[in-house]
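Chemist: Whatever this is, show me its structure:
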Amino acid sequence: MIDLLYIYIFVLAAFVGYEVISRVPVILHTPLMSGSNFVHGVVLVGSMWALAHASTPFQLVLGFLAVLLGAANAAGGYVVTERMLGMFAAKSDAKPAAKEA
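Modeler: The predicted model follows:
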């Protein structure tokens, strides 16, 4: 019975999350990405804490994967945010393209 409750909460959260994100104006996307990068950093710290307190091999593998995927997610979010901010830079601030040999 409790498992069904967790599934219900997950489906409800997914639906509400989709509805909220789909209505975000384009102009707010970059600040929201920066905020979500903060959340990814918190997830990374939590996964490192879980890995530090792991005791079985299964927990160690899961903790390692959590740290690896959390770090990739946070780094990728910062790269995407940087590229998006570059799109809004003034033309005079843009770096010239490197000439290929």
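
Chemist: Only C-alpha atoms from now on, for both contacts and neighbour counts.
Modeler: OK.

Chemist: report the longest helix in this protein, please.
Modeler: Ranked by residue count under DSSP state H, the longest helix found in the chain is helix 57-87.

Chemist: Which secondary structure elements does it sit against?
Modeler: helix 29-52 (3 or more C-alpha pairs under 8 Å, 6 or more residues apart in numbering; DSSP states H and E).

Chemist: for comparison, sequence B:
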Amino acid sequence: MTQQLYTNLAIFILSLLVGFEVMSKIPATLQTPMMSGANAIHGVVVVGAFVVAAEANNVGFYVLAFVCAFFAAINVAGGYTVTDRMLGMFDRPKNDTHKKDDGGEQ
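Modeler: Next comes the predicted model:
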């Protein structure tokens, strides 16, 4: 294994540890804004998959780029879906203004 590979593995492992610590310290009230930021980061992952595809020179790299782009796109779409559902929980209930209130009489 080369020195470059060791360096890349060290950076990857350190980013996993830092990410875990940061995510575990975020209170529940900040989860929705954090999810929106994570969606933007996953958009960058999609662009990175396109860069890998542009520099691919054999079938293995093309397959890897496709898989990366596919999973990143699913993650982006799922993140926005979850964020939308979470924000929907904060909507006020819609009052039916056409409903006649009879004062509780039956």
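
Chemist: what's the average per-residue distance for the longest helix of structure 1 once overlaid on structure 2?
Modeler: For helix 57-87 of structure 1, the mean deviation from structure 2 after alignment is 0.8 Å (mean C-alpha distance after the TM-score superposition for structure 1).

Chemist: For that helix, could you pull out the residues that count as buried?
Modeler: The neighbour-count check on helix 57-87 of structure 1 (16 or more other C-alpha atoms under 10 Å) flags 60, 62-64, 66-67, 70-71, 73-74, 77-78, 81 as buried.

Chemist: and stretch 59-72 of structure 1, which stretch of structure 2?
Modeler: Aligned by TM-score structural alignment, stretch 59-72 of structure 1 falls on residues 61-74 of structure 2.

Chemist: tell me the angle of the longest helix of structure 1 relative to helix 29-52?
Modeler: 160 degrees (axes from the mean of the first three to the mean of the last three C-alpha atoms, to 10 degrees).

Chemist: Can you name the residues in contact with the match of stretch 59-72 of structure 1?
Modeler: His42, Gly43, Val45, Val46, Ala49, Phe50, Val52, Ala53, Ala56 (C-alpha atoms under 8 Å, 6 or more residues apart in numbering).

Chemist: Many thanks, have a good one.
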